[in-house]
Each structure stands twice: as structure tokens, then as C-alpha cells.
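Visitor: I'll drop the sequence and a predicted model, then ask my questions.
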Amino acid sequence: MTDIPAFSDRFARDGTVLRHPDRPAPRYSLPRAVKNFRLLMKDKEDTSLVFKIYESLPSKNFMPRVEALTLSEHGDYLRRTEPNLPDILDDHAALRRTPEGSLAHAYCDFMESEGLTAAGLVAEAEKLGRPKYPDLVQWFGDRSRDTHDLFHVLTGYGRDALGEQCVLLFTHGQSPTQGHLLIGYAGAANIRKMVWGSKAPVIGAVRQAKRIGRGAPKLIEQPIRELLKQPLDRVRSALNIPEPTLYRECHRIWREEGLDPYDLLASEKPGGEPAAA
């Protein structure tokens, strides 16, 4: 278990404590994580279950990562200039004033086409009713959550079933947690079961996503406001994010097999037999 007292006596330059002494210690519970994962498989739109899974599988390296960023000069700069990412990400009018082809335009296109907002993801997390604390852990955790949809845009992984698993494994490559591994790999295995007999390299796609995430600089440490102004291709190059070739290969193969990558369940034959079998 994390040595909580050792973190409650460390402060940022502005006096914000690293970890508030009243913040509960993380409690590891694999059974609770598995239970919530099974519920998630029944209701994939209930994003609150994802947060419950993460809470059940805390990483022992989480606090060292929080400390390394938030107590650094760079972390202090990010907290001053980007205290709350949803305020920046949901201001589409301001984002649209950046040059055409920018990450900001691509982000707005993605969020508007999907009917999403950064505030919406915050609301899903707050369904859990967890208390907030005035500490650096809160800022770090919120920033990790609020960059999720930016991952979709930067990597090219869509919001289809496989795309979501790939983003989770990309995120694991950035910030390793058992929660990302559980949802990502178990979700990929479930996709393979749904399209049994398909030649699409589903497991290869999520493994590639994990490698890409591991090889890219951590997005949470980047000045998001500045990245948004830059051309999308330039940002991807700077962050060492290549084309998601195996993910796209899965989509190509599924379409050839008569499967809709964005609605795999609807592609099943009557009686539950996969169309590609």
C-alpha cells in the first residue's frame, strides 16, 4: 500500500499538497474489478463502470508519477496555464480560430460528429459520487481523464469497439495500470468471440496500440493548449505516433467479410452465429 503520510508533507510551489491527508488510501480488489468488467460488457455505454474498474486496480507507480510531474517546474507551469482542460477543450469557438488542419480542428470535428463534450466525460466520472480533494493528485487524475478523447484524435483509433480497446492499450503504454490491461485485452478477446472465424488481427491491433503508447511522449505532460494550435500531422510526428496499420487492417478485412466495424453485433447471423464464421 502507498505510504500516504510520506506524500502528505510535500507541496507544490503554490502550497498545494501532493496528497491530501483525508484522501482515502487506494484499495486493490481484483474480484470487484472483474465484477464491474462483466457489468460493462452488458452495458458498454455505462462509462462509470470503467472508473470503478480503475479504482479497483490502483497502480503502485501512480503516486511516483504524480509526484514527478506535479512537483517539477514543468508541472507547475502546466497547472498555472492549464488548470482545467475541459474549459479549453469545450470552447470550440476558440479552437476553430486556429488554422485549418490543426489538432484543434480535428478534435472539434471528432467531438461534434460523435456528440461528445469534455464536460460530459467529467459528468460520467462524477456519477460515482467520489469526494474531491484540493491536492495535486486531483489535478493529475482529472488531466488523465480529460485527455482521453485527444488520444482518439491523435492515434486515429475510432469509437468503435476495437478502437476503444486500442485507445485503452495505448493509454496503458503511456501510464501502465492493470485496469487498462483488463479492459483492453478482455475487450479485444470479446471482439474476437463476436466475429469468430474472422481473419482480422484483433489482438495484433491492440498490442500495436500498446507499443505505440509506450513509444510516445506522455500526453499528460504536454502543453495541450500549444499542441492544439499546431497541424495534426506535425503533432503526431513530434509525439512519435504512427499510422494504426493493424487497426485499419481489421476494418478492411471486416468489410470484406461483410461485417460493420462500427456495429459488429448487428453483423451476426440470426441465432448468434457470426457472419464471418
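Guide: Cool, got the structure. Keep in mind that this is a model prediction, so the values were computed, not measured.
Visitor: switch to C-alpha atoms for all contacts and neighbour counts from now on
Guide: Fine.
Visitor: tally of neighbours for Leu150?
Guide: Using other Cα atoms under 10 Å, Leu150 has 21 other residues around it.
Visitor: buried sites along the longest helix out of those in the chain?
Guide: Using DSSP state H to define each element, the chain has its longest helix at helix 178-194. By 16 or more other Cα atoms under 10 Å, the buried positions in helix 178-194 come out as 178-185, 187-188, 191-192, 194.
Visitor: Residues in contact with it: which ones?
Guide: Helix 178-194 is contacted from outside by 33, 37, 53-54, 56-59, 161-162, 164-166, 168-169, 171-172, 198, 202-203, 206, 264-265, 268, 274, using Cα atoms under 8 Å, 6 or more residues apart in numbering.
Visitor: Got another one to weigh against that:
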Amino acid sequence: MKIDHKFSTPTDSQMPFVHPERPAARFRPLKALHHFRELIKDKEDTEQVFHIFEALPRPGFRKDARKFVESDKGRALLQNEPELAVILDDHDRLRQMPAGSLAHAYCDFMEKEGLSAAGLIAEYDQFSPRKYGDLIEWYGFRQRDTHDLLHVLTGYGRDALGEACVLAFTYGQNPALGNVFIAYAAGLNMKKQVKGDVPIFKAIREAQKMGKACPKITDESILDLLAQPLDALRERLHIQTPHFYHQAHRQFRALNVDPYDMLAQAA
């Protein structure tokens, strides 16, 4: 089932690939470490994540962005899906998609967690209010706005390990250093808190491998993905049940450890 969901937006011919006033990316690992320490005090402090990604720019990002936005698929998605948040927050429209689809699972997840795509954007805007209106920005925002969708696709929760696994999965898809840095640094902090051989790093590596095996979600039509049956979609995208993640949760419970409070405990 496809839903015709077009928006009024500038065409790719009207948008520069890189705005002339966009500053060059700078690699600042110590700044990333500082903001990670702030993040473990409160894993809901999303602004710290944005600082980390800014401090650890992905090599090859502009090359990959140009290749995508200049492709036929990229140009079509720019016209049909210019703002993913508008699509993802329209739960009334998403609920019209078939029962058992990714759309219904996504709405259930977001409503249960009290989340919205617009909320994530608001947090980003506090971090970076300047908008450049270039194609690199549009490409990057697709990666930002699909984060919670990846939770639903992969089955990872919003606990500390689940967030680390989603970032590891994302690194397998788009190897930004911020993804892998947060994932493994968080894993190290969790390892310090638990006794026994809880497979924290195995879960993170498993997620990374699944992300690499899966077609790039941000390069797909999100509307088309949302309309598909979730179980069949996972099979098509090579997304398996995360074995080590669930094993880690069983061991956490046996140790009376709350996986949803681990980063706060570490801080």
C-alpha cells in the first residue's frame, strides 16, 4: 500500500549542495569525550549526542551525500519525502496503513514512550538553530529523523544497551564516528557496573553487523517501508531478532540490575 504524501518544497535544482556559509567540519575528540560524560549523567539529554556528532564528523559524508542526492532515487525522495517528521508525526494517516505494518508498530512505540519526531527536531534546534537549506542538510536530517524508527525495526528498546545497539546498527549503515564512539563508550560504562559475563559488547557488535547487512534505511522510501508488514519487512531487510541483547537483559534481571537506569547509576 502506498500513500501519496507530497509536500511543497524547493526542488533539488533550487537547493545548493553545500551552502557557502556552512562551516567546515572539525574533528575534536576531546570535546566528544566531554559531552559523552555529560550524556551518561542523563541519557535523555539528546543535545549531548548532537555535540558528539559535531565533534566527530564522518569521513566521506559529503561524498556519500552527493552520490545519493544526485541519484534518481534521491531526487524522487526529495520531492516525495522532503520532511520526514511531518510524515512520522501524522499518526492518523499512519494508522490508515494495514494492521501489522511498521506504521502501526511505530505509532504504538512513539505513543507509549511519549515521543515525537517534532520533539527530536526541537532538541536539535536548541543545539543548532541555524538552518542552511542545502542538500547536505536534507540528507543528514533523514538520518536524524529515522532514529526512533530504527528502534521499532530492530526491536531494541530505549534502555542504555538498546540505545547503544541502535547507534551501532546505524554505524553499520552510515559509519559516522559519533555512532560507534557512543555505542562502545556506553558499553564500557555498562560493563563497569555489572558482574559476570553479560554479553554487552556482543550485543553491540551484533547490532553493528545487522546494520551493515541491512540496506540503508535512509536511502529507502520511508512511506513505502511504513506500509509494509513488520515481520516480512524485517526478513527482507535481514534484521534478525537481537539474540545477545535479549540475553543481556535476562542476565541483568538475574543480577537485579535495571537496564533502563544504568547510565545514571554509572554517573
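Guide: That came through fine. Not measured: the values here are computed from a predicted model.
Visitor: Among the contacts of helix 178-194 of the first structure, name the ones in helices.
Guide: 33, 37, 53-54, 56, 161-162, 164-166, 168-169, 171-172, 202-203, 206.
Visitor: Let me know the distance separating the aligned partner of Ser237 of the first structure in the second structure from Glu206 of the second structure.
Guide: Aligning on TM-score structural alignment places Ser237 of the first structure opposite Glu235 in the second structure. Remark: distance between Glu235 of the second structure and Glu206 of the second structure (Cα to Cα, to the nearest Å) = 16 Å.
Visitor: Asn179 of the second structure too?
Guide: Note on Asn179 of the second structure: its distance to Glu206 of the second structure, by Cα to Cα, is 15 Å.
Visitor: do Pro20 of the second structure as well
Guide: Using Cα to Cα, Pro20 of the second structure is found at 40 Å from Glu206 of the second structure.
Visitor: if you count what's nearby, which of the two comes out ahead?
Guide: Glu206 (19 against 9).
Visitor: aligned partner of that one in the first structure?
Guide: Match for Glu206 of the second structure (TM-score structural alignment): Gln208.
Visitor: What residue, apart from its backbone neighbours, is nearest that match spatially?
Guide: Spatially, and ignoring its direct neighbours in sequence, Gln208 of the first structure is nearest to Leu246 (7.3 Å; Cα to Cα, 6 or more residues apart in numbering).
Visitor: Residue in the second structure paired with the one you found?
Guide: Per TM-score structural alignment, the equivalent position to Leu246 of the first structure in the second structure is Phe244.
Visitor: Now its match: which helix or strand?
Guide: Using DSSP states H and E, Phe244 of the second structure maps to helix 243-254.
Visitor: Mind reading off the mean deviation between that helix and the first structure?
Guide: Comparison of helix 243-254 of the second structure with the first structure after fitting gives an average deviation of 1.1 Å (mean Cα distance after the TM-score superposition for the first structure).
Visitor: and for that helix, what are the contacting residues?
Guide: Counting by Cα under 8 Å, 6+ apart, 156, 161-162, 194, 198-200, 202-204, 206, 258-259 sit against helix 243-254 of the second structure.
Visitor: now, which of those residues sits nearest Arg93 of the second structure?
Guide: Tyr156 (24.9 Å; Cα to Cα).
Visitor: In contact with that closest one: list those residues for me.
Guide: By Cα under 8 Å, 6+ apart, the contact list for Tyr156 of the second structure reads Gly162, Glu163, Cys165, Val166, Pro242, Tyr245.
Visitor: Any idea how many residues pack against the first one?
Guide: The number of residues packed near Gly162 of the second structure is 24, by other Cα under 10 Å.
Visitor: So what touches stretch 30-43 of the second structure?
Guide: 45-46, 48-49, 51-53, 55-56, 160, 182, 186, 263-264, 266-267.
Visitor: which one among the residues you listed gets closest to Val86 of the second structure?
Guide: When the contacts of stretch 30-43 of the second structure are ranked by distance to Val86 of the second structure (Cα to Cα), Thr46 comes first, at 20.2 Å.
Visitor: How much space separates the closest one from His147 of the second structure?
Guide: For Thr46 of the second structure, the distance to His147 of the second structure - Cα to Cα - is 12 Å.
Visitor: ok, these two, which is more surrounded?
Guide: Taking neighbours as other Cα under 10 Å, Thr46 of the second structure and His147 compare with His147 leading, 17 against 14.
Visitor: still on that earlier bit, next, format the contacts of helix 243-254 of the second structure as a markdown table and append distance to Ala24 of the second structure.
Guide: A markdown table is the format used below for the contacts of helix 243-254 of the second structure (distance: Cα to Cα, whole Å):
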| residue | distance to Ala24 of the second structure |
| --- | --- |
| Tyr156 | 34 |
| Leu161 | 33 |
| Gly162 | 32 |
| Val194 | 41 |
| Val198 | 41 |
| Pro199 | 39 |
| Ile200 | 35 |
| Lys202 | 36 |
| Ala203 | 35 |
| Ile204 | 31 |
| Glu206 | 33 |
| Asp258 | 41 |
| Pro259 | 38 |
